[in-house]
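Asks: I need the structure of the sequence given here:
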Amino acid sequence: MTSDFSLLLPVYAKDDPAQLLRAFRSAVDEQVLRPTEAVIVRDGPVPEALAATLAELAASSPVPTRVLELPVNAGLAPALTAGLAACSYDVVARMDADDVSVPERFSKEIALLDTGFDLVGSGLAEFEDDEDVVIGVRTPPVGEAHIQRYARFHQPFNHPTVVYRRSAVERAGGYVAVGLMEDYWLFARMLASGSRAENIPEPLLKYRVGAGAYRRRGGVAQLGAELRLQRLLLRTGFTTPAQTVRNVVVRGGYRLVPEALRKVAYRTLIQRGFRRGASA
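Replies: The predicted structure follows:
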């Protein structure tokens, strides 16, 4: 089994100190297999309370923990790029500042990665305020062929659950800002560049669904990001013209429907229907 890996966790001004503390402890202190180090990227200045929590984590962590301080808020893609460069190990585990990893997460994901994969994700359980009250479960596609088919329509990994090889990320060109879809664009390029990928269907992370989760997925700005993503996928040959038309109609339309309908559409169409296998 891989003995050394880095935990990469980005933080910015709007993150909640208590949620960050819980996220970090779950991903380090409570893990059956702890990361060898943790790299927290502070994406720009943060409020005093959040700065104090970062200092506390760096001082009290059971593994070496570095807080990489970016002078301005650069956005998720630049923050993750800087964080990856600061990681000491090729194997890197992602974590967000408001989620909760279950204790067996890394032991199971790293064990699977060690069988020859470059990217491994898992299922997740959604919650709102109480992490023990599950309001939904996202089960990702399993099997390399299924993942390849699914990726032509939708993000095939629950992005805060993944562990990957930094060398495979770099081979694919690293993170590039595309609205809220930096992870999808990266994972598509990783698959296209020959990276082997798999998912564990079991929920190994508890995902906080905030009040604005579905609002952020819609609107004119996100439609623009969606159209840009679809152009990139087509230009690189990852999708066909027919697939692009389908994606623009379905995914683009999803960005413009009212928030309440968007929530229903997400759970019925994307979570359930395409989990069974999107057509090529």
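
Asks: CA atoms for contacts and neighbours, from now on please.
Replies: Noted.

Asks: please enumerate the strands of the stretch 151-280 of the chain.
Replies: Per DSSP state E, counting those that start in this stretch, the stretch 151-280 of the chain has strands spanning 163-165, 197-208. These are given in chain order.

Asks: how about the ones you listed in TSV, adding distance to residue 180 and mean neighbour count?
Replies: Written out in TSV, the entries for these read as follows (distance: least, CA to CA, whole Å; neighbours: other CA atoms under 10 Å):
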stretch	distance to residue 180	mean neighbour count
strand 163-165	19	23
strand 197-208	16	23
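
Asks: out of these, which is closest to residue 103?
Replies: Taking CA to CA as the criterion, strand 197-208 is the member of the strands of the stretch 151-280 of the chain that comes nearest to residue 103, at 8.1 Å.

Asks: residue 135: neighbour count?
Replies: 11 (other CA atoms under 10 Å).

Asks: next: the one 3 residues further on.
Replies: Neighbours of residue 138 under the rule other CA under 10 Å: 21.

Asks: do you have the helices of the stretch 151-280 of the chain handy? List them.
Replies: Chain-ordered helices for the stretch 151-280 of the chain, with DSSP state H, counting those that start in this stretch as the definition, fall at 166-171, 182-192, 213-216, 220-235, 241-247, 253-256, 259-265.

Asks: would you mind giving the strands of the stretch 151-280 of the chain as a markdown table with distance to residue 94 added?
Replies: As requested, those are arranged in a markdown table below (distance: least, CA to CA, whole Å):
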| stretch | distance to residue 94 |
| --- | --- |
| strand 163-165 | 6 |
| strand 197-208 | 11 |
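
Asks: let's compare: structure for the following, please.
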Amino acid sequence: MEKFSVLISVYIKEDPVFFTDALASIFNQTLPPTELLIVKDGPLTEELDNIILNFIHEYPSKIRVFPLEENGGLGKALRIGVENCKYNIIARMDTDDICVSDRFEKQIGYLSNNPSAVLVGSFVEEFNKVPGDLKVIKEVPEIHDQIIKYSKQRNPFNHPSVAFRKSAIINVGSYKTMIYFEDYYLWLRLLNNLNGYIVYNIQDPLLYFRIGNDMIGRRHGINYLVKEINFLNLAFKESLITFYEFCRLIVTRVPLRILPKPLLKLFYKILLR
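Replies: Now for the predicted structure:
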């Protein structure tokens, strides 16, 4: 099996308990990572710094920390992280999610056995307080052609579930600052420049995805809508989506962002899984 890095970005407002659980799940694997790169997106609290130090003490040869002097946002932190990971295969992870114990074995195994694949994601199981409390699976399409078609309507990958080849990500410009849409913007650029390579989603949940109490709130309102329109406008200008696809996305997105939260929550629960 190929050596691989896990990339995680942490900033001052992270929940220490969630962060601890996320880091523990990275190493509680049937195939542990060769390297964990933690990008500190600006100064952290003493508690968060101590959590990192405790894990370094437990896994001294596995963990590297890349500190940034000030908070620059997720896109910048991940871009720097990708550049500084030692290995060509990189698995993403977020600070409040939990890996299923065989996640890396399945994903790194897939990439090792499929040299033409540059990215693999998976289903995720959403949870609120403890894994299994919601029993909701967020599904994404499986094979290459389905993923490309789906990407013209919605984000085709569950971001913290993906593993990818560093070279392919850097080749399309890596992560860029695009608040709320850093990953979707990257995927569209990747899918439009595959040059014969493929992508894939494993049809099993390999990550427990914490949604929290205000997930709907984070995807609601004028501020989010403005950033979404700016993202879609840039995607159109860069020929990542057609004018028809741009118009369709605008027509479907605007009502969702301004619906009353109770209606949006119901709509999300019924139709947007």
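
Asks: of the helices of the stretch 151-280 of the first structure, flag the one that's most buried.
Replies: Using mean count of other CA atoms under 10 Å, the stretch among these with the largest mean neighbour count is helix 182-192, at a mean of 21.

Asks: give me the residues contacting that one.
Replies: Contacts to helix 182-192 of the first structure, defined as CA atoms under 8 Å, 6 or more residues apart in numbering, come from residues 76-77, 148, 151, 154-156, 159, 168-169, 171-176, 178, 197, 229, 233, 238.

Asks: can you rerun that using 7 Å?
Replies: 77, 151, 155, 159, 168, 169, 172, 174, 175, 176, 238 (CA atoms under 7 Å, 6 or more residues apart in numbering).

Asks: map residue 70 of the second structure across to the first structure for me.
Replies: In the first structure, the residue paired with residue 70 of the second structure is residue 72, using TM-score structural alignment.

Asks: so that match belongs to a helix, correct?
Replies: No - assigned with DSSP: H, G, I helix; E, B strand; the rest coil, residue 72 of the first structure falls outside any helix and is coil.

Asks: among the helices of the stretch 151-280 of the first structure, which is nearest residue 113 of the first structure?
Replies: helix 166-171 (12.4 Å).

Asks: mean deviation, the closest one versus the second structure?
Replies: Its aligned residues in the second structure lie a mean 0.7 Å from helix 166-171 of the first structure after superposition (mean CA distance after the TM-score superposition for the first structure).

Asks: now that helix: how far from the chain's centre is it?
Replies: Centroid separation between helix 166-171 of the first structure and its chain, computed with CA atoms, centre = their mean, to the nearest Å, is 16 Å.

Asks: please apply the same query to stretch 203-216 of the first structure.
Replies: Distance of stretch 203-216 of the first structure from the chain centroid (CA atoms, centre = their mean) equals 11 Å.

Asks: so which bit of the second structure is that stretch matched to?
Replies: Stretch 203-216 of the first structure corresponds to residues 205-218 in the second structure, going by TM-score structural alignment.

Asks: start and end of that stretch, how far apart?
Replies: Here the two ends of stretch 205-218 of the second structure are set 23 Å apart, with distance taken as CA to CA, to the nearest Å.

Asks: can you give the contact residues for it?
Replies: By CA under 7 Å, 6+ apart, the list of residues contacting stretch 205-218 of the second structure reads 96-100, 103, 122-128, 131, 161, 265.

Asks: same check on stretch 52-68 of the second structure?
Replies: When contacts are defined by CA under 7 Å, 6+ apart, stretch 52-68 of the second structure is touched by residues 34, 35, 36, 37, 38, 39, 40, 41, 42.

Asks: how far away is the second one from residue 76 of the second structure?
Replies: Yep, that's residue 35 of the second structure we're talking about. Separation of residue 35 of the second structure from residue 76 of the second structure (CA to CA): 20 Å.

Asks: again with the fifth one
Replies: If you measure residue 38 of the second structure against residue 76 of the second structure using CA to CA, the figure is 13 Å.

Asks: which one's more surrounded, those two?
Replies: Counting neighbours by other CA under 10 Å for residue 38 of the second structure and for residue 76 shows that residue 38 has the greater number, 22 against 19.

Asks: against residue 240 of the first structure, how distant is the counterpart of residue 228 of the second structure in the first structure?
Replies: Taking TM-score structural alignment as the criterion, the aligned counterpart of residue 228 of the second structure in the first structure is residue 226. Applying CA to CA, the value for residue 226 of the first structure to residue 240 of the first structure is 16 Å.

Asks: just residue 225 of the first structure next, same as before
Replies: Using CA to CA, which is the criterion applied here, residue 225 of the first structure is 19 Å from residue 240 of the first structure.

Asks: for the most centrally placed residue in the first structure, which non-adjacent residue is spatially closest?
Replies: Computing the C-alpha centroid of the first structure and ranking residues by CA atoms, centre = their mean puts residue 159 first, at 2.0 Å. If the residues on either side of it in the chain are set aside, residue 159 of the first structure comes closest to residue 183, at 6.4 Å by CA to CA, 6 or more residues apart in numbering.

Asks: state the distance from the aligned partner of residue 56 of the first structure in the second structure to residue 38 of the second structure.
Replies: Residue 56 of the first structure maps onto residue 54 in the second structure when the alignment is built from TM-score structural alignment. Spatial separation of residue 54 of the second structure from residue 38 of the second structure under the definition CA to CA is 13 Å.

Asks: can you check which residues contact both of those two?
Replies: With CA under 7 Å, 6+ apart as the test, residue 54 of the second structure and residue 38 reach no residue in common.

Asks: returning to what we had before: mind listing what the match of residue 70 of the second structure touches?
Replies: In this structure, residue 72 of the first structure makes contact with 43, 44, 45, judged by CA under 7 Å, 6+ apart.
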